[in-house]
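K.L.:
missing the sequence, but the structure's below:
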């Protein structure tokens, strides 16, 4: 296993899952022998049916606790309290009520791309998508208590912490006393995050509002360690929302470039539904194919590509005995590539998500937002932001990837490894070319 992990654990786990055809595999990682669980029946067993025996704890979960704490990213009463505090802010109804505000924020950021588009100057996709997500999260989580510049600094530190946290997670057999590459960068990122977040919490306690941070402060009260609980709640949700949305939007462009028919259909739908904009809430239900594209991107590149659970009591999964205390690895990335549940699983095909197909799929053959009680509560926000962003960009520009492919993920994460250079073709110029070609 070690040579495979060194070359890249993301695809190593997916290859093992495909070779085992979704069977449970026990990985030999030296002193640690986790189970790799990828069959949808087995995933459901762990994440929903018997979730109380498979907890987010143990050696594998220790790096997460050092970064995100034990509230929203943990278990037990603290997790339940965090979930209860967050739930009203992430319902489909509440997110929908904010669609116009979020659309305006996105339109303002996309408007800044007009200048490089006119000048023929390329932009970098991941950084640009990150800026869009930062702008949205700053308004949604902080209201007017924070600035875009502070949000960008937070996102940068999140990226550093997640990158090196993943290294520790996939090698939990390495004692904490043995340094790994990135340990110092991880610690520095967490320290920088705390230096940015705690002043915002103090500001929220003095200046109450309708944003997420204010709601968390009200829910957590002012007792001992209340600020720490708010900090952990806030950072856990921000990290999940920032990573998932940024990386999904970044992967869209190379996938569209490699599949021109998909791109043409996406552009046609957005041209028909939105025109030249602005994008509004009433447009979103009509962007059916755009939603299918986003769902297929998440199938191939789910941000939370691996999840860990810790069985507190012995049991069995699919007839296989599972020892208490042995970590269980669940990988949406691997499950989403199983030939037994997906036709041509390595190909990009949004038609998989055409209306009615979801009834033909196993519920846990596709779980980019997890499942069971720990399913991500930010999925409605993600859907709205992703659709608004794609529709706003495509209504004004048709990005073309100039980076030679294929684009590959980083070894320990699913963010694009290479910078993705985009050339923005203004819609008016593209339409003029199309008219000349057909005339």
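P.N.:
Cool, the structure landed. Keep in mind that this is a model prediction, so the values were computed, not measured.

K.L.:
switch to C-alpha atoms for all contacts and neighbour counts from now on
P.N.:
Will do.

K.L.:
how close does residue 345 get to residue 13?
P.N.:
Look at residue 345 and residue 13: by Cα to Cα, to the nearest Å, they are 15 Å apart.

K.L.:
All the helices of the stretch 1-150 of the chain, residue numbers only.
P.N.:
2-7, 9-19, 40-44, 62-68, 76-86, 92-97, 99-111, 114-119, 125-142, 148-170 (DSSP state H, counting those that start in this stretch).

K.L.:
Identify each buried residue in the first one, please.
P.N.:
In other words, helix 2-7. Residues of helix 2-7 classed as buried: residue 5 (neighbour count, 16 or more other Cα atoms under 10 Å).

K.L.:
for that helix, packing partners?
P.N.:
Using 3 or more Cα pairs under 8 Å, 6 or more residues apart in numbering; DSSP states H and E, no helix or strand is in contact with helix 2-7.

K.L.:
residue nearest the centroid of the chain?
P.N.:
The chain has residue 244 as the residue nearest its centroid, 1.5 Å off, counting by Cα atoms, centre = their mean.

K.L.:
thinking again about what came up before, would you convert the helices of the stretch 1-150 of the chain into TSV that also reports distance to residue 265?
P.N.:
Below are the helices of the stretch 1-150 of the chain laid out as TSV (distance: least, Cα to Cα, whole Å):
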stretch	distance to residue 265
helix 2-7	36
helix 9-19	30
helix 40-44	31
helix 62-68	40
helix 76-86	37
helix 92-97	26
helix 99-111	22
helix 114-119	22
helix 125-142	21
helix 148-170	33
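
K.L.:
more neighbours, residue 345 and residue 13?
P.N.:
More crowded of residue 345 and residue 13, by other Cα atoms under 10 Å: residue 13, with 25 against 16.

K.L.:
does the nearest residue to residue 349 once chain neighbours are set aside belong to a helix or a strand, and which?
P.N.:
Using Cα to Cα, 6 or more residues apart in numbering and skipping residues adjacent in sequence, the residue nearest residue 349 is residue 296, 6.7 Å away. Taking DSSP states H and E as the definition, residue 296 sits inside helix 288-300.

K.L.:
okay, now the one to match up with it:
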């Protein structure tokens, strides 16, 4: 059967105005059916029903590689590592998976908590001065410093860390135009291309000297760079350099970007839901008190976990996971031709009314202990699914709650941002507008 098709006159204007929400609207109009979007020379299929998502990401995953839209510009940033397919992906996954298991991440949490406490202490002058801060930039800086210390063994200097974090953020957001116009050849100049190239150059200037040094002297440290050098030391020199560089960029993204972007969305959400914020404050006061956060706090932050689960439902950082059909096949009863692009979006599926009651409302009770209703496995997939599920998910559920608990043990955030916030369609889902936060010391005044 032929899928319903939405013509250009119905798709172009919404996509230009707000592409992320537009995809959700298209899925709702067709009740989660496979729908073809007519976008001039680009005619992708929008895949939103959990049955179809599961088929593409898990059951028939090897016929749906990560190629084409999104993956081309991402490959220009991260190379062919954990984000690719084929032998490069298999090699990277084999090397990197042991570094991201739940057990290994648990062994890092105390060091993570200590690094987070130091980073939060550095924010106290802003709080005393009553200064409004760009929370996206500050969360990125805090997460980056923590990850570099815990995973990279502080092999990246403070000065280089200050360069690496912003450069990665620019690289991850500057190819939005190529994401929206995937049919444009690489040789055609697009907005953001120059910024992207400069950012990648900065990333390489920071990482490549470390890569070469680690290959000369792998050492026996348990940091990521040493572990990758030991795993790759038998490969050809230039090839080993390339693979380690690509692995490091991918690891940095998996460790930093997801958490920093989620923490940017969290503060406006708490501001708009004071009852959720009050309950979260109460849990932090009970579990952490006024002292620094530590690893022992993590299992007791149960409401915090529900808040993050719901945050990832509404604002999944990896908001779009396109795939290409390598061979013709059927998706449900819809024939899909070889070479077709399939648009899969957690942002869209997480808002389907068939699977979520009040899908646009922020309600952590959906994920409260003992209250979770049975739902389709692929109605909720903020970290992707199948063999390509994000390896950084365990790290996220360690570092994000520790950071929020550490911040709320000391401060109450005031938020200044326009409403509604517009999701920016880049590699990860950031707010398009500036979100500013003022940190009020606990006991120093009520949050507005």
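P.N.:
Sure, I can see it. Note that the coordinates shown come from a computational prediction; the quantities given were computed from them, not determined experimentally.

K.L.:
hmm, back to that, just give me the match in structure 2 for the residue nearest to the centre of structure 1.
P.N.:
Aligning on TM-score structural alignment places residue 244 of structure 1 opposite residue 258 in structure 2.

K.L.:
try residue 230 of structure 1
P.N.:
In structure 2, residue 230 of structure 1 lands on residue 244 (TM-score structural alignment).

K.L.:
That match and residue 225 of structure 2: what is the separation?
P.N.:
Separation of residue 244 of structure 2 from residue 225 of structure 2 (Cα to Cα): 8 Å.

K.L.:
next one: residue 215 of structure 2
P.N.:
9 Å.

K.L.:
Tell me which of these two has more neighbours.
P.N.:
The neighbour comparison of residue 215 of structure 2 against residue 225 (other Cα under 10 Å) goes to residue 225, with 26 against 21.

K.L.:
Surely that one touches residue 211?
P.N.:
Yes: if you go by Cα atoms under 8 Å, residue 225 of structure 2 and residue 211 touch, sitting 7.3 Å apart.

K.L.:
quick check: angle from the next helix or strand after the helix holding residue 296 of structure 1 to helix 148-170?
P.N.:
For helix 288-300 of structure 1, the following helix or strand on the C-terminal side (DSSP H and E) is strand 307-311. For strand 307-311 of structure 1 against helix 148-170, the angle by axes from the mean of the first three to the mean of the last three Cα atoms, to 10 degrees is 50 degrees.

K.L.:
Pull up the aligned stretch in structure 2 for strand 307-311 of structure 1.
P.N.:
Aligning strand 307-311 of structure 1 against structure 2 (TM-score structural alignment) gives residues 321-325.

K.L.:
what's the answer for stretch 264-277 of structure 1, then?
P.N.:
Taken onto structure 2 by TM-score structural alignment, stretch 264-277 of structure 1 occupies residues 278-291 there.

K.L.:
I'd like to check what contacts that stretch. Which residues are they?
P.N.:
By Cα atoms under 8 Å, 6 or more residues apart in numbering, the residues outside stretch 278-291 of structure 2 that reach it are 297, 300-301, 303-304, 405-406, 408-410.

K.L.:
where do the helices sit along the stretch 251-400 of structure 1?
P.N.:
260-273, 288-300, 332-335, 379-396.

K.L.:
Now tabulate the ones you listed in a markdown table and tack on mean neighbour count and distance to residue 407 of structure 1.
P.N.:
Formatted as a markdown table, the helices of the stretch 251-400 of structure 1 follow (neighbours: other Cα atoms under 10 Å; distance: least, Cα to Cα, whole Å):
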| stretch | mean neighbour count | distance to residue 407 of structure 1 |
| --- | --- | --- |
| helix 260-273 | 17 | 16 |
| helix 288-300 | 22 | 13 |
| helix 332-335 | 28 | 16 |
| helix 379-396 | 22 | 20 |
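
K.L.:
Any idea which of those helices gets closest to residue 362 of structure 1?
P.N.:
helix 332-335 (11.1 Å; Cα to Cα).

K.L.:
so how much does that closest one differ from structure 2 once superposed?
P.N.:
Superposed on structure 2, helix 332-335 of structure 1 shows a mean distance of 0.6 Å to its aligned residues (mean Cα distance after the TM-score superposition for structure 1).

K.L.:
Give the aligned range of that helix in structure 2.
P.N.:
Alignment of helix 332-335 of structure 1 against structure 2: residues 346-349, by TM-score structural alignment.

K.L.:
circling back: which residues are common contacts for residue 244 and residue 225 of structure 2?
P.N.:
Listed as contacting both residue 244 of structure 2 and residue 225 by Cα under 8 Å, 6+ apart are residue 211.

K.L.:
I'd say residue 34 of structure 2 and residue 51 touch.
P.N.:
No: contact criterion Cα under 8 Å: residue 34 of structure 2 and residue 51 do not qualify, at 10.8 Å.

K.L.:
Compare these two (neighbour count), which wins?
P.N.:
residue 34 (24 against 16).

K.L.:
What does the more buried one correspond to in structure 1?
P.N.:
Using TM-score structural alignment, residue 34 of structure 2 pairs with residue 24 in structure 1.

K.L.:
Can you give me the distance of its match to residue 313 of structure 1?
P.N.:
From residue 24 of structure 1 to residue 313 of structure 1 the distance is 18 Å (Cα to Cα).
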